[in-house]
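Novice: okay, sequence plus prediction incoming.
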Amino acid sequence: MGGDFDWAVPLVAAPMAGGASTPALVAAVNRAGGLGFLAAGYRSAAEMLRQVERARELTGRPVGVNLFVPGASGGSAAVAAYREALLPEARRWGVELPAVIPPDRDDWDAKLEALLRRPVEWVSYTFGLPEPAEAAAVRAAGMRQLGTVTSPEEARAATVLGLDALTVQGPEAGGHRGTHRAEDRPGTLPLLPLLAAVREVTDLPVIAAGGLGDGASIAAALRAGAVAAQLGTAYLRTEESGASAAHRRALTALGATTVTRAFTGRPARALRNAFTDAHQDQAPPAYPEVHHLTQPLRAAATRREDLTAMHLWAGTAHRLARAGGAADVTRDLWEDALRAG
């Protein structure tokens, strides 16, 4: 079933930045025949390599690493205005909000250099695409490249760049929507029609992502022409997940999700709570500036396990997330998908 890809079971563990993705999760999904990805976002190049080394100790199967592509800085005036709006929250939590936010490229250059020295099997990109020379260097090092796209236009750009496959991320996905520019308004075309629209403009293999939480949805994505299904929220409650105990509880305790810029400046699907309701329309499309601005607030809420203020990334199928070992969850989901046909 895997064809030329690195899986016996066409399920991919999504890279979830911020700690949810772990080497143990990658290894468990690999053990069940899938393909696991590490999330390098928000980590230094050295931290990324340590995670790769640990994954190599735990699995002899292929490993993927996801990189955040740096973009243009957001408007400083808009960020300053959002800071003013958040000051009552900061006083309530007893934290200081940064007044100056230096440029941040997420250690992009160092990460590329590190991977060229110590290649992995797969590199995926979120928030944009590498420069042609960078993609050529990664290709020459023997790594296959996967671009995250949210529209046919982004798919065309990734195809021209010569990537090996695309992750087509629908609006149902939890966490950040991988639009290639922070200011872009993400599309609302559901995953299955989006897959069809992307397949009209590219011959590259596509991996479906967004709201896939059970066998029926996985089977539907594969019938729609995807070579695999990428799952993130579905793994948050597993034993190997790095999600906090509060985040795990929230997946079943809270109901609705919403797409918000309130936490990072980029559109991201999270469980709706008081923070998203209060600041939904205030945050500017400035990433990573808003991410750094709200970091003290998010850290304080997480320390106190306050579900009304935490950033609780979750896809639309969050209530279907299963507890247990990630290898067992992967096997069960695939067996369910086979039954659903």
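Specialist: Yes, it's here. Everything numeric here is computed off the predicted structure, so don't read it as measured data.
Novice: make it CA atoms for all contacts and neighbour counts henceforth
Specialist: OK.
Novice: now do the contacts for residue 265.
Specialist: 182, 283, 284, 285, 286, 287, 288, 289, 290, 291 (Cα atoms under 8 Å, 6 or more residues apart in numbering).
Novice: is there a quick ChimeraX command that grabs whichever of the residues you listed are buried?
Specialist: Typed into ChimeraX, the next command selects the buried ones out of the contacts of residue 265 (criterion: 16 or more other Cα atoms under 10 Å):
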select :182,283,284,285,286,287,288,289,290,291
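Novice: tabulate the contacts of residue 265 (a markdown table), appending secondary structure and distance to residue 305.
Specialist: Below are the contacts of residue 265 laid out as a markdown table (DSSP: H, G, I helix; E, B strand; the rest coil; distance: Cα to Cα, whole Å):
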| residue | secondary structure | distance to residue 305 |
| --- | --- | --- |
| 182 | coil | 29 |
| 283 | coil | 23 |
| 284 | coil | 26 |
| 285 | coil | 27 |
| 286 | coil | 27 |
| 287 | coil | 25 |
| 288 | coil | 24 |
| 289 | helix | 24 |
| 290 | helix | 21 |
| 291 | helix | 19 |
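Novice: ok, so of the contacts of residue 265, who is nearest residue 120?
Specialist: Nearest to residue 120 out of the contacts of residue 265 is residue 288 (Cα to Cα; 26.4 Å).
Novice: which residue packs closest to that closest one, ignoring adjacent ones?
Specialist: Closest residue to residue 288 apart from its sequence neighbours, by Cα to Cα, 6 or more residues apart in numbering: residue 264 at 6.5 Å.
Novice: would you map the strands across the stretch 1-150 of the chain?
Specialist: Secondary structure of the stretch 1-150 of the chain (DSSP state E, counting those that start in this stretch): strands at 11-13, 35-39, 63-68, 122-126, 144-149.
Novice: closest one to residue 101 among those?
Specialist: Across these, closest to residue 101 is strand 63-68 (Cα to Cα), at 18.4 Å.
Novice: helices of the stretch 151-300 of the chain, start to end?
Specialist: Taking DSSP state H, counting those that start in this stretch as the test, the helices found in the stretch 151-300 of the chain are 152-161, 191-199, 215-223, 245-253, 274-279, 289-303.
Novice: now the ones you listed in CSV, with distance to residue 146?
Specialist: As requested, those are exported to CSV (distance: least, Cα to Cα, whole Å):
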stretch, distance to residue 146
helix 152-161, 9
helix 191-199, 15
helix 215-223, 18
helix 245-253, 28
helix 274-279, 31
helix 289-303, 25
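Novice: comparison target, given below:
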Amino acid sequence: MIEMSDVLASPVVQAPMAGGGSTPALVAAVSEAGVTGFLAAGYKPAARMREEIEETRRATSRPFGMNLFMPSHDRVDEAAVAAYRERLGPEAERLGVELGAPGDRSDDWEAKIADLVADPPAIVGFTFGCPEPGVLAAFHEKGTVTVVTVTSVAEAVTATAAGAGALYVQGREAGGHSGTFTGAAGTPLRELLPAVRAATDRPLLAAGGLATGAHVAEVLALGADAAQLGTAFLRCPESGAGGVHKAALADPRFTETAMTRAFSGRSARGLVNRFMIEHSSFAPVAYPDVHYLTAPLRKAAAARGDAGTVNLWAGESFRLAADAPAAEVAARLLDELAAATA
């Protein structure tokens, strides 16, 4: 059976960033530089996911991963979603767009699983829940390592019992969506990681506010087998993050991050901006319903350069993200790790 150690080039992994951050160019660049890259299938149809896999394969022969969102099973309060729609009406009027309508709640899950089992990359990861044991077993039979995102000891135990090959241990400091099974915010990484290490023998990939080689060395000492960094790569030219997003990460007007459901209906960490401040306390737990609702707002705001109305996902160490080629960022992280563990 293929193990995680067989496919990781180093203890540093570029985290999957759905919504555009992860691109074939980014994954290929970091993989060639000795950091295992991850594509993200979230919000994309299966056909587009396959195109990105093939594009990445053409650019690198190194192992890389693909991460999927589990289908949403949120019990949606339709009245709460309707009330939130009404609240956001003035935002839509200001931007000259119509609010979005409900869409697919499965994120094309069945088609993606069928496609990946037929021809998988080296690693397949899962966020927002744990697949059935049969799904994990199908990938293991193909020689693919599976990774399930967990944010608690209970989730780690569940994923281990289901047959996950490894666990992606996400602390609440991480940028973007919390990968929790329940939708609630998680535990600080340095508290969560040792607890998960004590509860499972699976390889652990740690994430949450990590931005330097010294951070990687710290989580390795706490029981991780590798560290995943996402925000650290967002400002790279190969990243697919929008210009508004990249600029905001270096903008001194943005000073902190917070968790919010305002943009998607599920807890995610981003830079605190006007939209988050005004609407977070009113956003219902309703993913991906709120995601679809706000999509036209976010698209229009990004086109206008309006950083106050878009989701600016970022981890707590966002100020350390550099505007530099991905290969340079990867090399710096590996050099810093070597120095920290010398």
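Specialist: Nice, thanks for sending it over. What you see is a predicted model; the values in this text were computed from it and never measured.
Novice: now the TM-score, please.
Specialist: Comparison of the two superposed chains (TM-score structural alignment, normalised by the length of the first structure) gives a TM-score of 0.96, and 336 aligned residues with a Cα RMSD of 1.4 Å.
Novice: hmm, back to that, JSON lines please, covering the strands of the stretch 1-150 of the first structure and showing distance to residue 224 of the first structure.
Specialist: Below are the strands of the stretch 1-150 of the first structure laid out as JSON lines (distance: least, Cα to Cα, whole Å):
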{"stretch": "strand 11-13", "distance to residue 224 of the first structure": "15"}
{"stretch": "strand 35-39", "distance to residue 224 of the first structure": "20"}
{"stretch": "strand 63-68", "distance to residue 224 of the first structure": "24"}
{"stretch": "strand 122-126", "distance to residue 224 of the first structure": "22"}
{"stretch": "strand 144-149", "distance to residue 224 of the first structure": "17"}
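Novice: ranking those by burial, who's on top?
Specialist: strand 35-39 (a mean of 28; mean count of other Cα atoms under 10 Å).
Novice: mean distance between that strand and the second structure after superposition?
Specialist: On superposition with the second structure, the mean distance recorded for strand 35-39 of the first structure (mean Cα distance after the TM-score superposition for the first structure) is 0.6 Å.
Novice: re earlier: return the residues in contact with the residue nearest to residue 288 of the first structure.
Specialist: Per Cα under 8 Å, 6+ apart, neighbours of residue 264 of the first structure: 286, 287, 288, 289, 290, 291, 292, 294.
Novice: and the counterpart of residue 86 of the first structure in the second structure, how many neighbours?
Specialist: Using TM-score structural alignment, the equivalent of residue 86 of the first structure in the second structure is residue 88. Residues contacting residue 88 of the second structure under the criterion other Cα atoms under 10 Å number 17.
Novice: can you give me the distance of residue 88 of the second structure to residue 291 of the second structure?
Specialist: From residue 88 of the second structure over to residue 291 of the second structure the distance is 13 Å, taken as Cα to Cα, to the nearest Å.
Novice: ok, now residue 271 of the second structure?
Specialist: Applying Cα to Cα to residue 271 of the second structure and residue 291 of the second structure gives a distance of 17 Å.
Novice: which residues sit against stretch 313-326 of the first structure?
Specialist: The contact list for stretch 313-326 of the first structure (Cα under 8 Å, 6+ apart) reads 25, 28-29, 172-175, 210-214, 233-240, 251-252, 257, 268-271, 329.
Novice: just checking, residue 31 of the first structure touches residue 329?
Specialist: No: counting by Cα atoms under 8 Å, residue 31 of the first structure sits too far from residue 329 to count as a contact (11.4 Å).
Novice: before we move on, back to that, a markdown table for the contacts of residue 264 of the first structure, including distance to residue 320 of the first structure?
Specialist: Below are the contacts of residue 264 of the first structure laid out as a markdown table (distance: Cα to Cα, whole Å):
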| residue | distance to residue 320 of the first structure |
| --- | --- |
| 286 | 32 |
| 287 | 30 |
| 288 | 31 |
| 289 | 33 |
| 290 | 31 |
| 291 | 28 |
| 292 | 31 |
| 294 | 29 |
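Novice: let me know the closest of these to residue 63 of the first structure.
Specialist: Nearest to residue 63 of the first structure among these, counting by Cα to Cα, is residue 288 at 26.8 Å.
Novice: what about that closest one, distance to residue 77 of the first structure?
Specialist: From residue 288 of the first structure to residue 77 of the first structure the distance is 15 Å (Cα to Cα).
Novice: next, the distance between the ends of stretch 266-282 of the second structure.
Specialist: So stretch 266-282 of the second structure: terminal residues 12 Å apart, Cα to Cα.
Novice: same question, stretch 241-255 of the second structure
Specialist: 19 Å.
Novice: what's the answer for stretch 27-40 of the first structure, then?
Specialist: Length of stretch 27-40 of the first structure, first residue to last, Cα to Cα: 16 Å.
Novice: just give me how far stretch 328-337 of the first structure sits from the chain centre.
Specialist: 21 Å (Cα atoms, centre = their mean, to the nearest Å).
Novice: with the second structure overlaid, how far apart is it on average?
Specialist: So stretch 328-337 of the first structure averages 1.1 Å relative to the second structure (mean Cα distance after the TM-score superposition for the first structure).
Novice: what residues does that stretch touch?
Specialist: Applying Cα under 8 Å, 6+ apart, the contact partners of stretch 328-337 of the first structure are 9, 11, 29, 32, 34, 214-219, 235, 238, 322-323.
Novice: 7 Å - rerun?
Specialist: Here stretch 328-337 of the first structure makes contact (Cα atoms under 7 Å, 6 or more residues apart in numbering) with 29, 32, 214, 215, 216, 218, 219, 322.
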